[in-house]
Every structure is written in structure tokens, then in C-alpha cells.
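Student: Mind folding the following:
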Amino acid sequence: MTKPTLFTFWAGRASPYQTLCIASWVAHGYDVVVYTADTDIKVPPGARQRPAEDVLDLGGHIHRYKNGFGAGSPSLHSNLFRYRLVERGDWWLDTDVVMLRSDLPETDFFLARQVNKNSLGIGIMRLPAQSPVIRDAIREVEAVIDKAEWGQTGPDLITRLVEKYGLAHKVYDRRTAYEIDYTEAIKLFDPDARREVEDRVASSLFVHLWNEIWNAIGFPQDLGPPEGSYLDGLVERFGSRGMFPARIPFASVRTWWDNREHRVRLARELREARSQAAPSPSFSFSYSYRTGAQG
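Tutor: So this is what the prediction gives:
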């Protein structure tokens, strides 16, 4: 049976890690098409580049989140773009997804649960052409595109619509694609956690690298992963160590991760404190004037 074509979208400068992910799809024998608005982007050998306008023509405009987590990220645009592609019945993969095996299921429906069983991942998707789930998703994204918040147009939306149309029974187990959750993405960098990660994804089709978390902690994606880490193994398998001029020690990644955790905790405590605070006192002033009074 002919293998299906895999599609994705990329905006901006691609790091070696995006190249690594796409190269893993090609390595498993799949035809790969990368849609982009950037003419100078380099795709790995075996992948094809196509203009993004073929799917979503916005005159070069890229939708980005404006507030909160992910502010400035083109992931908002990617969500609308992916739904336009999936509406055609095609496979969609995010550019921070590594393919571990070549035996994709012969199905027109692929969504997998994340660690939170009430949430579906959208990093890897396929639904039947003209699916009502995707039809509704496109309509809802377009309605909130100027004020959308992270998650609103992605997993939360698709999870709700899959439930609405009674398709939850078709969803794949999290081990298929999201065994390593974004809350433990640091294990991908930790040499001491490599065996644990390898064991947990041994039967997985994919592993999601959670690029937005990397951005949130400030990981410089032009540099290589810590030596001996699970990511290091992926570089050896699908790329080469020559992809990077230098490596980041795990101690630095650990510090960046802890700093983000500290910032998130402080922000949560601040929100809780404000929600519990007594309302600010209100003041009213009145003035009396005497007619004819002289100053």
C-alpha cells in the first residue's frame, strides 16, 4: 500500500531541531510537504517545499497569539492552517514531532490523548475529509482569531468537538504520541533520564518535543542537546552531531527549567492573592458651595 503524504507548516527561521523532526518522517519512507511563507527556508533532503498560500492565502499575514503564554507565537496561525489541511483528509504533523516508527495506522481518523485524559493532542492529526469536527473548528477559530488565547484554538477546541460528535471512542491512547508530557519535557535533555524515556516510548509511533516549552525556558535551539540525553540519541539517529556548533550542558537546562517553574509559581501565587484580597475601599467626596461666598 502506498504510504500517505505528511503535511506541515512552518513560519520563521527553522532550527536544526525542526529539520531533525522532518528528517525523521522522511527516514521512514514518507513523502513530506512543508508549507511555508518563507522562500529561504531549508527543508531536509527528501521533503518538498510548497507556498503556504496554496492552503491559506492571507497576503503574507501570519496570525500570532497576542497575550499570555505563547504571545508572539505563530502557533495560532498553524492551528487554522492545520484545520484547513485536515479538512482535506490529509495527515498533519507539527514540526516538533519525531516519528519513531514507520507503521502509521491505515485510518482516516487519528487523534491521541495527552497525559491529561480530558485533553486531546493536535500535534498529529488526521480526520475524514469534510469532517464536521474540522468544519466547526475552522468556524470557531476564525471567530476568535484576533483575541485567542493559548489552547483555546487547539487541544481544548478539538477535545470539545470530538465529544460533541461522539467520536471519543476512536481516540488513540496517549502512549501512541504523547507519552512524554510537556510538564516533563526536561527529561528529553537529562542524560540520567534517557533510559526511562526510551522505555516509555518503546511502543510509541511519535514523541512530541514541545517546542513552546523550549522557548519558554529560553533554550537556544541553534545549540545541541546535552551529551548522552534522549535528544542526543535522536540527533544520532536522524541527523548528525555536525548539525550544531556546540552543546548545552544539562546543568544549564536544569537552571532554565527551574527558573521558569519559579516564575510560573510566583505568577500563580500572585493571582491567588489578588483573588482573595478584600475589594479596594471606595471613596466619595462631596463639596458644598455657598452662593455669593468670596474667597
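
Student: can we go C-alpha only for contacts and neighbour counts from here?
Tutor: Fine.

Student: and the longest helix for this protein?
Tutor: helix 250-276 (DSSP state H).

Student: in it, what's buried?
Tutor: 250, 253, 256, 257 (16 or more other Cα atoms under 10 Å).

Student: right, and the first one touches residue 224 too?
Tutor: No. With contact defined as Cα atoms under 8 Å, residue 250 does not count as touching residue 224 (10.8 Å).

Student: Show me what the longest helix of the chain is packed up against.
Tutor: Using 3 or more Cα pairs under 8 Å, 6 or more residues apart in numbering; DSSP states H and E, the elements in contact with helix 250-276 are helix 211-217.

Student: can you list contacts of the helix it packs on?
Tutor: 70, 96, 182, 185, 256, 257, 259, 260 (Cα atoms under 8 Å, 6 or more residues apart in numbering).

Student: wait, what's in contact with the second one?
Tutor: Yep, that's residue 96 we're talking about. Contacts of residue 96 (Cα under 8 Å, 6+ apart): 17, 18, 21, 208, 209, 210, 211.

Student: Now the fourth one. Nearest residue, chain neighbours left out?
Tutor: In this case it means residue 208. In space, and not counting its chain neighbours, residue 208 is closest to residue 97: 4.6 Å by Cα to Cα, 6 or more residues apart in numbering.

Student: for the third one, same thing?
Tutor: Across the structure, with Cα to Cα, 6+ apart as the measure, the residue nearest residue 21 apart from its sequence neighbours is residue 98 (4.7 Å).

Student: Just to check, the one you found is in contact with residue 19?
Tutor: No. Between residue 98 and residue 19 there is no contact under Cα under 8 Å: 10.2 Å.

Student: To compare against the first, here's the next sequence to fold:
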Amino acid sequence: MTLYSYYPVYNIPEGVFLADADLIVPQEMTQHFIFNDAPDLGHFSDFFRYCMIQKTQKIWVDLDMLFLSTPYMGPCGNIVVKEQQGSVNGAILSITLPSVVDELISRSIALMDKKLRWGETGPLLLDSVFSNNKYVNKISSEIYYPIDHLNIYRVFLPEEMEWCERNTSQAAALHLFNNILNKIGYWKNIAPPEGSYLHNILRNINALEFFENVYPDYIIRNIINNYNLRLNGEDLGIKNIVKQILPSMYRTYTHYRPT
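Tutor: A predicted model of the protein is given here:
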């Protein structure tokens, strides 16, 4: 396994080879993929993976992918996987057709220095390229994305253990959706609670030693409940209260002000 980085990394696991990312794409290119008016590493990483596949013919795997069994490859060595919602997710990606890789790279280059929509160099581009490609069979989400982003919080809850085991029974890997964990507010230096699906997986592969502590189950439950409240629009935090009060005050003022 190869880890690409623009900087030294000193704590990589045994068996992982560190490689210079500059050999794939010069670091200054990180500044040319603009999202929300700023350079965005997420969209740059889409471009990087296409270039890596072109130059090395390796399989790209995001760092938030957790393998549960031997990787499964489609016909001809392709790994192109649909999420449960139907879009192609590039968290794991292998493409053996040079013409397809060339198209992904050229279309990504055409988007440089432009204001990007979310996923424009990733899922949206992959969907566009593969929608009419009869030579690449898409792998079912059950293999690599058995738990979708809306349900990934379940891997941290002991009471969801059976649900997680049932939904990953045919899976080769689990996508942990790092962006969702950030939104949840999960501290990644602390291991999931004992009895949770993810805790058991990490224990079985002797990975708990990489964490500083273990979340108490009631703490993670409160964190996830707060996240779900925010997600469902039921959060009554001060910011949301202010957002509701100020328009109301303005409407009251304009209605009753002297003419």
C-alpha cells in the first residue's frame, strides 16, 4: 500500500510505503480547484486520484475506507461503485480503460480556477462519464458502501450493533464518511464506545492502541442526538433562535412603525 503526501509522515503503519505526491501532481495545483471561494483539497483530491491512476495503474482508496475482507474487483480490474442513492462515489476507484481516465483528467482541468459546485470534479463528473459507458459494470453499494452517509452514525452506537452487522454481512469495506464525522463533531483521537460495531472492528484488528481514550456510550449518544437534531432542523441553539427572532422583529417593526 502506498501513501501519497506532500509532507513527511512519521506515524504510518508497518507495510505502508510513503511516496512523494509531487511525482503525481505538483503541489501548487492544490490552489486551482475553487469551492466556496477558496482552494479546496477535496476537489483537488478528485483530480489527484485520476492522475495517480493514469500514471501508476494503482487502486485509489480514501483514508476513511475501512476494509472488512479481501477487496472485490469487477471485470477487467475495474472498481467503480455506486452509493445507495445511485451516484458513483470515488472513495475507492480503479479504472483500467485509459480513455476514461484521460476524459476524467481533461474535464477536471477544464474546471480549474472556476467556482465549482459541490462534487463537480467527483461524483457529478463520475456519473457523467460512466452513465453511458457500457464497458464498465458498476459494483453494488453493498460491497463497498453498505452503510450510507445518513446512517453512518450507527457504527458508534452499541444498540445498533446488530443492525450494522446485518448491513455489512456482504461487504468488503466500510466508508466512514470523514466529512460526516466532522459535522457530527466526532473527535478521531478517541475510540468508539465499547460494544459498538466500529469498536469491535478496531479491537479485532488491534487498532485500539492508536487512540488516546474510549468514548463513554452516553457521550457519543448525546453527540449524535445533537447532530440528528441539527440535521432535522429541530436545533434550538442561540444562532437558530437569532435567525428566527430577527426577521420576526423586523416584520413587527415594519407593521407597527408610524407612517
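
Student: on that earlier part again, same list (the contacts of residue 96 of structure 1) but as CSV, adding neighbour count and distance to residue 104 of structure 1.
Tutor: Converted to CSV, these look like this (neighbours: other Cα atoms under 10 Å; distance: Cα to Cα, whole Å):
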residue, neighbour count, distance to residue 104 of structure 1
17, 26, 22
18, 21, 20
21, 26, 16
208, 23, 16
209, 24, 19
210, 20, 21
211, 18, 23
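
Student: I want to check those residues in structure 2. Which are still in contact there?
Tutor: Contacts conserved in structure 2 for the contacts of residue 96 of structure 1, using both residues aligned by TM-score structural alignment, their matches' Cα atoms under 8 Å: 208, 209, 210, 211.

Student: Make JSON lines out of those and add distance to residue 200 of structure 1.
Tutor: Rendered in JSON lines, the data for these read as follows (distance: Cα to Cα, whole Å):
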{"residue": "208", "distance to residue 200 of structure 1": "13"}
{"residue": "209", "distance to residue 200 of structure 1": "14"}
{"residue": "210", "distance to residue 200 of structure 1": "17"}
{"residue": "211", "distance to residue 200 of structure 1": "20"}
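
Student: with the residues you listed in mind, which one is nearest to residue 36 of structure 1?
Tutor: residue 211 (17.8 Å; Cα to Cα).

Student: What lines up with the closest one in structure 2?
Tutor: Using TM-score structural alignment, the partner of residue 211 of structure 1 in structure 2 is residue 178.

Student: do the same with residue 193 of structure 1
Tutor: So, by TM-score structural alignment, residue 193 of structure 1 is matched to residue 160.

Student: Taking the centroid of structure 2, which residue is nearest it?
Tutor: Geometric centre of structure 2, nearest residue: residue 177, 3.7 Å, by Cα atoms, centre = their mean.

Student: Report the separation between that one and residue 78 of structure 2.
Tutor: From residue 177 of structure 2 across to residue 78 of structure 2, the span is 22 Å (Cα to Cα, to the nearest Å).

Student: now residue 87 of structure 2
Tutor: Distance of residue 87 of structure 2 to residue 78 of structure 2, given as Cα to Cα: 16 Å.

Student: Repeat that for residue 187 of structure 2.
Tutor: Distance, residue 187 of structure 2 to residue 78 of structure 2, by Cα to Cα: 34 Å.

Student: which of those two has more neighbours?
Tutor: residue 78 (20 against 11; other Cα atoms under 10 Å).

Student: coming back round to it: and the contacts of helix 211-217 of structure 1 as a markdown table, adding distance to residue 267 of structure 1?
Tutor: Shown next, in a markdown table, are the contacts of helix 211-217 of structure 1 (distance: Cα to Cα, whole Å):
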| residue | distance to residue 267 of structure 1 |
| --- | --- |
| 70 | 15 |
| 96 | 27 |
| 182 | 19 |
| 185 | 21 |
| 256 | 17 |
| 257 | 15 |
| 259 | 12 |
| 260 | 11 |
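
Student: just those residues now: which is nearest residue 173 of structure 1?
Tutor: Relative to residue 173 of structure 1, and with distances defined as Cα to Cα, the nearest of the contacts of helix 211-217 of structure 1 is residue 182, at 16.4 Å.

Student: Which residue is the nearest non-sequential neighbour of the closest one?
Tutor: Here the residue nearest residue 182 of structure 1, using Cα to Cα, 6+ apart, is residue 210, at 5.9 Å.
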